[in-house]
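1. Give me a model of this one.
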Amino acid sequence: MPSNDRLKTVFITGAGKRLGRAMALYFGKMGWNVGVHFSSSYDGANQVVKMIDQIGEITNGQRGIALRADVRSKAQLESAFDACTRHFGAPPDVLVNNAGIFPPPAPISKITRASWDEVFSVNVAGEFVAAQLFSAIAPENARIINISSLGGLEVWNNRLPYNVSKSAVIHLTKALARELAPKISVNCICPGAISMPNEPSVSDASMIAPARIPMQRHGSAEDVCEAVYFFATCTQYITGQILTVDGGYHDAR
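-> Modelled structure (predicted):
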């Protein structure tokens, strides 16, 4: 649980499903208030909020709030931050930039300008705008944690827009870390092959066989959540860092 007198608050984009949902519940279990941002996952986000509220009823009183916004819209994101601040009585302490899209594979000849722009408007511009808005209201010792991907560190066949966008998130992290110091630390998580329970293998995990990973397994949502929570609670002196959560796969290649 947060150690100061008031409960700390985390604002997580894309928190209505998959890794974002897991992060929201993890922070809730650790005693944090959670701003559960979503774009289209209305039912999922509200279910997460209900679960966090139920946890809070028997622990420290932490709560959640569902916040709808298109990350491509600065006005909508600003309204979401305002609603989160009003609901909890203080601005969020931590921003987790998790919202992103993983488009279907396509050769370069099939990539349109519209599809390219869509990926970058969500995966890169969305993270920048959220960080920009958060930095204007963040308290001292605030944190930003950007979610990139193993795909930002290496090249995958027919995944050009995704690879380049996630690489941009890594450089965005380093630039923000310099720009926002010393008030805010900014770090980045690059998940590798992460298997989500009760979901088909449609993400990064489907590309890498467990036998090729030194740890001999795909990662879990818990693995990523623990890495995110580390950056949310560690010394603020750690900033501008890129942490790969991939069971050793990238460095062992």
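2. C-alpha only now, for contacts and for neighbours.
-> Fine.
3. Report the distance from the helix or strand Asn187 falls within to the chain centre.
-> Element membership for Asn187 (DSSP states H and E) is strand 184-191. Strand 184-191 sits 9 Å away from the centroid of its parent chain (Cα atoms, centre = their mean, to the nearest Å).
4. could you say what helices and strands that strand packs with?
-> Other elements packing on strand 184-191 under the criterion 3 or more Cα pairs under 8 Å, 6 or more residues apart in numbering; DSSP states H and E are strand 142-147, helix 160-180, helix 221-233, strand 242-245.
5. In it, which residues are buried?
-> 184-191 (16 or more other Cα atoms under 10 Å).
6. in the stretch 51-200 of the chain, which spans are helices?
-> Taking DSSP state H, counting those that start in this stretch to define them, one finds helices in the stretch 51-200 of the chain at 74-88, 113-120, 126-137, 160-180.
7. Now tabulate the ones you listed in JSON lines and tack on distance to Phe27.
-> Shown next, in JSON lines, are these (distance: least, Cα to Cα, whole Å):
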{"stretch": "helix 74-88", "distance to Phe27": "15"}
{"stretch": "helix 113-120", "distance to Phe27": "28"}
{"stretch": "helix 126-137", "distance to Phe27": "18"}
{"stretch": "helix 160-180", "distance to Phe27": "22"}
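8. Please generate a structure for the following sequence too, so the two can be compared:
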Amino acid sequence: MFLSQREREKKRGEKMKRFQGKVAIVTASTQGIGFGIAQRLGLEGASVVISSRKQKNVDEAVEKLRTQGIEVIGVVCHVSNPQQRKNLIDKTVQKYGHIDVVVSNAAANPSVDNILDTQESVLDKLWDINVKTSILLLQSASPYLHKGSSVVFISSIGAYQPQASMGMYGVTKTALLGLTKALATEMAPNTRVNCVAPGFVPTHFADFITRNEDVRKSIEERTLLKRLGTTEDMAAATAFLASDDASYITGETVVVAGGIPSRL
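-> Model prediction:
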């Protein structure tokens, strides 16, 4: 059957709307990788629920997304706060009635100390925010996830070889790889659970690494593609795993690090 150019363009547009009619929660999503993911899902048709700790950041991010035609609401949520986690889920369900995608992106790295020099309070914070709150958030969200839903954890290349200055952070990100496997089994067959392990991306979160020109060049040299990653790179991988294009993929981690060695 012959299609006119307009019809072909319409079909291409429909194909790119992989999340039309779907609802996606992205935590820590007012800047950096989280914002990039929310933007990508929204541009592909999702109704997006974004969150972060500060109302000002939430309001500014919502405005940016709405100017791009994205259906979005913003909720203040410090993921370690039980009431704010509950409010994030409640506001989403009140507005949209269900949840199709959860992207767990919130993370902290409050210390560059060696693991054996790290204070217990810091160890607790790293574990709570980087691992435990991901579980607690899904405990609240899971009743509203239906057949065909998807969860994506955001881990790190550091999960495979934790660096000395980010040792415990890397260990918590390694835990997300195991959590992905365990929850993929537990939540099957209705919900798929996957993980993205970003390489080095020059965001505010990673600024203490990438702002140093010598360190930046060293990372680029270790990377087969000779560049740092972008938030768009991470968003593209996350959108793929969350979409029906990955409907036969669960329990897997996709390393998006430009070829930095991670595993065989």
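9. just to revisit the earlier point, which residues sit against the strand holding Asn187 of structure 1?
-> 135, 138, 140-150, 152, 170, 173-174, 176-177, 180, 224, 227-228, 231, 236-246 (Cα atoms under 8 Å, 6 or more residues apart in numbering).
10. how about that strand, aligned to which bit of structure 2?
-> Counting by TM-score structural alignment, strand 184-191 of structure 1 lines up with residues 191-198 of structure 2.
11. contacting residues for Thr92 of structure 2?
-> Thr92 of structure 2 touches 25, 49, 98-99, counting by Cα under 8 Å, 6+ apart.
12. Try it again at 10 Å.
-> 23-25, 47-50, 73-75, 86, 98-99, 141, 144 (Cα atoms under 10 Å, 6 or more residues apart in numbering).
13. who are the neighbours in contact with the corresponding residue of structure 1 for Ser247 of structure 2?
-> Per TM-score structural alignment, the equivalent position to Ser247 of structure 2 in structure 1 is Gln236. Gln236 of structure 1 makes contact with 141-143, 181-186, according to Cα under 10 Å, 6+ apart.
14. just to revisit the earlier point, compared with structure 2, how much does the strand holding Asn187 of structure 1 deviate?
-> Compared with structure 2 after fitting, strand 184-191 of structure 1 has a mean deviation of 0.2 Å; criterion: mean Cα distance after the TM-score superposition for structure 1.
15. and that strand with helix 126-137, angle?
-> Angle of strand 184-191 of structure 1 versus helix 126-137, following axes from the mean of the first three to the mean of the last three Cα atoms, to 10 degrees, is 150 degrees.
16. who's in contact with the residue nearest to Ser262 of structure 2 when sequence neighbours are not counted?
-> Once flanking residues are discounted, Ser262 of structure 2 sits nearest to Tyr160: 5.7 Å by Cα to Cα, 6 or more residues apart in numbering. Tyr160 of structure 2 makes contact with 170-171, 173-174, 177, 197, 255, 261-263, according to Cα under 10 Å, 6+ apart.
17. With Phe153 of structure 2 instead?
-> 102-106, 131, 134, 173, 176-177, 179-180, 193-197, 238, 253.
18. cutoff 7 Å now
-> 103-105, 194-196 (Cα atoms under 7 Å, 6 or more residues apart in numbering).
19. Aligned against structure 1, show me the partner of it.
-> Checking TM-score structural alignment: Phe153 of structure 2 goes with Asn146.
20. about what we covered before: distance of the match of Ser247 of structure 2 from Phe27 of structure 1?
-> Distance of Gln236 of structure 1 to Phe27 of structure 1, given as Cα to Cα, to the nearest Å: 18 Å.
21. In this structure Ile101 of structure 1 contacts Glu118, no?
-> No: if you go by Cα atoms under 7 Å, Ile101 of structure 1 and Glu118 don't touch, sitting 8.8 Å apart.
22. Who has more neighbours out of these two?
-> Taking neighbours as other Cα atoms under 10 Å, Ile101 of structure 1 and Glu118 compare with Glu118 leading, 17 against 14.
23. After alignment, which residue of structure 2 pairs with that one?
-> In structure 2, Glu118 of structure 1 lands on Lys125 (TM-score structural alignment).
24. got the contact list for the nearest residue to that match once chain neighbours are set aside?
-> Excluding its sequence neighbours, the residue lying closest to Lys125 of structure 2 (Cα to Cα, 6+ apart) is Ala108, at 7.8 Å. Ala108 of structure 2 makes contact with 126, 129-130, according to Cα under 7 Å, 6+ apart.
25. likewise Val79 of structure 2?
-> With Cα under 7 Å, 6+ apart, Val79 of structure 2 has these contacts: 85, 129, 133.
26. any idea how far the equivalent of it over in structure 1 lies from Asp93 of structure 1?
-> Alignment note: Val79 of structure 2 maps to Val71 in structure 1; criterion TM-score structural alignment. Using Cα to Cα, Val71 of structure 1 is found at 19 Å from Asp93 of structure 1.
27. Check the contacts of Thr92 of structure 2 against Gln31 of structure 2 and report the nearest one.
-> Lowest distance from Gln31 of structure 2 to the contacts of Thr92 of structure 2 (Cα to Cα) belongs to Ile50, with 10.1 Å.
28. For the closest one, the count of nearby residues, please.
-> 29.
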